[in-house]
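1. Only the shape, not the letters, is given here:
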């Protein structure tokens, strides 16, 4: 073998050895590099489906309180709501996500103000899937508004008729009216309009019957807006969007509203809140009127307490577009009414609620009151206001 052939073979051997060394180094580095998410093998789809079904079974078939604690309603009303959605075509079962799971992901967020990432883990779904079905269910619940939120009837409620405190004095009362503030997130340019005493909020006007059901809700007003301004807007809207007031009937309201046709506020400068009357006997007819007025009107404060206790999303900083924030508030009131009708023994409806007796902005009663059904002179407006003040005196 000549010298050239020996050198050629040695060079080939050196090249092979170099390649082998480089390959060994690459393998060792690959073995010791951190594992990335995409390199973790996924479970077979049938295993993931079993995990998803197991989670729903734990919610619906666990302890007696698991469904109520997790979804904020008992299993009977939940299954009834799912069937209602199915029968009405409001939601549809898909290959991978049945209606029951769509509702469960929605109710869990409403009841626990959970983030999208937490529901992704619990329900083993992608963030896009969770968000998509939240919006679908929100729209479906909103479409039930006319079915479960009807304006107050033109008759005396059983709660008033059966109470010697209220009947016959408030026999023409058809409901209670007040506003509440819900935290809001708005663009920076709109923040000054929404910033009030309680931060950046939306001001929500609601009418409630003595049995704690919502009959009218107007959401989306700026937090800095006066309660009476929102009421005027509600009265100005044509049916069925406007607040309905019957001839001779009225709502009880606080000092944030005037005494005028259809609305009776308490006497001013006189003890009103229940805690102010604790351990004291009313000294005159005005104090007695305010006491009875307060015990009845406290029903709406109690209803707000139940609503916010059940749906924690209303006390969290929202991360949805503002139109969705408005719809979420209304959807919560619809679900509240649904549960009150379907399950009167619901835990939240029957537990003691602390009543927040904070007054709204005190309105100047000497300001002209606008009648939205017909044009009236200022003198006529003052005369009608005096008539309703006289009616309040007669009740007292």
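-> On my side now, so go ahead. Predicted, not measured: the structure shown is a model, and the values here were computed from it. Numbering: from 1, shown residues only.

2. can we go C-alpha only for contacts and neighbour counts from here?
-> Fine.

3. Now do residue 263 against residue 391, distance only.
-> Per C-alpha to C-alpha, to the nearest Å, residue 263 is found 11 Å from residue 391.

4. neighbour count winner among the two?
-> Taking neighbours as other C-alpha atoms under 10 Å, residue 263 and residue 391 compare with residue 263 leading, 21 against 13.

5. Pretty sure that one sits against residue 228.
-> No. Assessed by C-alpha atoms under 8 Å, residue 263 is found out of contact with residue 228, at 11.3 Å.

6. Residue 186 looks like it's in a strand, true?
-> No. Using DSSP: H, G, I helix; E, B strand; the rest coil, the assignment for residue 186 is coil, not a strand.

7. Now stretch 12-26: buried residues?
-> Neighbour counts over stretch 12-26 (16 or more other C-alpha atoms under 10 Å) mark no residue as buried.

8. Likewise for stretch 91-108?
-> Residues 91, 99, 100, 101, 102, 103, 104, 105, 106, 107, 108 are the ones in stretch 91-108 that count as buried (16+ other C-alpha under 10 Å).

9. Also stretch 118-133?
-> Buried residues in stretch 118-133 (16+ other C-alpha under 10 Å): 119, 120, 123, 130, 133.

10. want to throw the residues you listed into TSV with distance to residue 296?
-> Formatted as TSV, those follow (distance: C-alpha to C-alpha, whole Å):
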residue	distance to residue 296
119	40
120	44
123	43
130	42
133	40
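
11. Export these as CSV, with columns for secondary structure.
-> Converted to CSV, the buried residues of stretch 118-133 look like this (three-state DSSP):
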residue, secondary structure
119, helix
120, helix
123, helix
130, helix
133, helix
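
12. Out of these, which comes closest to residue 46?
-> residue 123 (14.7 Å; C-alpha to C-alpha).

13. Alongside the first one, take a look at this:
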């Protein structure tokens, strides 16, 4: 479905519309989008202006991130100038980075507690009693300038960024480094 709406009205239409359509645009459900928006506004100072709502700032940021979209195409979709979209993308990204600092962290900062699934299972206790998580590296697709592209070429010939992550036994990330 092609919408004649732009900017915040388009987001409102998507929020009231079919869940699949919203998920296709922002890679999350309407409820999660609204919860994320509330968290970023209340705790991490996401803001808009008199002409651009914070809801639109988050939507532009997620649109760029979820579709690897350029600022120019985002300008067309939201009907704002490149300066406006670039500025608000930076504000939205900064708010998401602040959120990540409060979300991606160990549950037990001292690493004193042994997870219950290890503590009460003799098969694993002797091997994992002092383990604090699992660490692994992976490559994620990256969009870099032509000048830097050579440093980011992966084995398959595409541009990638090497990412190291640590997750706890509940599969939540406790550390991430790119």
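-> Received it, and whenever you're ready, just let me know what you need. In this text, all values refer to a predicted model and were calculated from it rather than measured experimentally.

14. Tell me how they score on TM after superposing.
-> After superposition, the two chains reach a TM-score of 0.76 (TM-score structural alignment, normalised by the length of structure 2), with 170 aligned residues with a C-alpha RMSD of 3.0 Å.

15. related to what we said a few turns ago, including distance to residue 67 of structure 1 and secondary structure, could the buried residues of stretch 91-108 of structure 1 go into CSV?
-> Converted to CSV, the buried residues of stretch 91-108 of structure 1 look like this (distance: C-alpha to C-alpha, whole Å; DSSP: H, G, I helix; E, B strand; the rest coil):
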residue, distance to residue 67 of structure 1, secondary structure
91, 21, coil
99, 16, helix
100, 12, helix
101, 13, helix
102, 15, helix
103, 12, helix
104, 10, helix
105, 12, helix
106, 14, helix
107, 11, helix
108, 10, helix
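
16. Taking these together, which two end up most distant?
-> Using C-alpha to C-alpha, the two most remote members of those are 91 and 108, lying 17.4 Å apart.

17. what helix or strand is the corresponding residue of structure 1 for residue 69 of structure 2 on?
-> By TM-score structural alignment, residue 69 of structure 2 lines up with residue 114 in structure 1. Using DSSP states H and E, residue 114 of structure 1 sits within no helix or strand.

18. same deal with residue 55 of structure 1?
-> helix 45-61.

19. Give me the contact list for that helix.
-> Residues outside helix 45-61 of structure 1 that contact it (C-alpha atoms under 8 Å, 6 or more residues apart in numbering) are 66, 67, 70, 75, 101, 122, 123, 124.

20. Alignment lookup: the last one to structure 2.
-> Read that as residue 124 of structure 1. Here residue 124 of structure 1 is matched to residue 79 in structure 2, going by TM-score structural alignment.

21. My read is that residue 58 of structure 2 contacts residue 35, right?
-> No. Using C-alpha under 8 Å, residue 58 of structure 2 is not in contact with residue 35, being 11.6 Å away.

22. does the residue nearest to the spatial centre of structure 2 count as helix, strand or coil?
-> By C-alpha atoms, centre = their mean, structure 2 has its centre lying nearest to residue 96, at 6.8 Å. Reducing the assignment at residue 96 of structure 2 to three states with three-state DSSP gives helix.

23. That one maps to what in structure 1?
-> Aligned partner of residue 96 of structure 2 by TM-score structural alignment: residue 141.

24. Grab the nearest non-local neighbour of that match.
-> Of all residues not flanking residue 141 of structure 1 in the chain, residue 331 sits nearest, at 6.0 Å (C-alpha to C-alpha, 6 or more residues apart in numbering).

25. That neighbour: what's it in contact with?
-> Listed by C-alpha under 8 Å, 6+ apart, the contact partners of residue 331 of structure 1 are 138, 141, 142, 145.

26. rewinding a little: from residue 122 of structure 2, how far off is the residue nearest to the centre of structure 2?
-> The value you get for residue 96 of structure 2 to residue 122 of structure 2, if C-alpha to C-alpha is used, is 41 Å.

27. sorry, back to before: the residue nearest to residue 141 of structure 1 matches what in structure 2?
-> Counting by TM-score structural alignment, residue 331 of structure 1 lines up with no residue in structure 2.

28. Surely residue 331 of structure 1 is within a helix?
-> Yes. Under three-state DSSP, residue 331 of structure 1 sits within a helix.

29. give me the element the closest residue to residue 61 of structure 2 other than its chain neighbours is part of.
-> The shortest distance from residue 61 of structure 2 to any non-neighbouring residue, by C-alpha to C-alpha, 6+ apart, is to residue 89 (5.0 Å). If you go by DSSP H and E, residue 89 of structure 2 is part of helix 82-103.

30. Ok, residue 178 of structure 1 next?
-> For residue 178 of structure 1, the host element (DSSP H and E) is strand 173-183.
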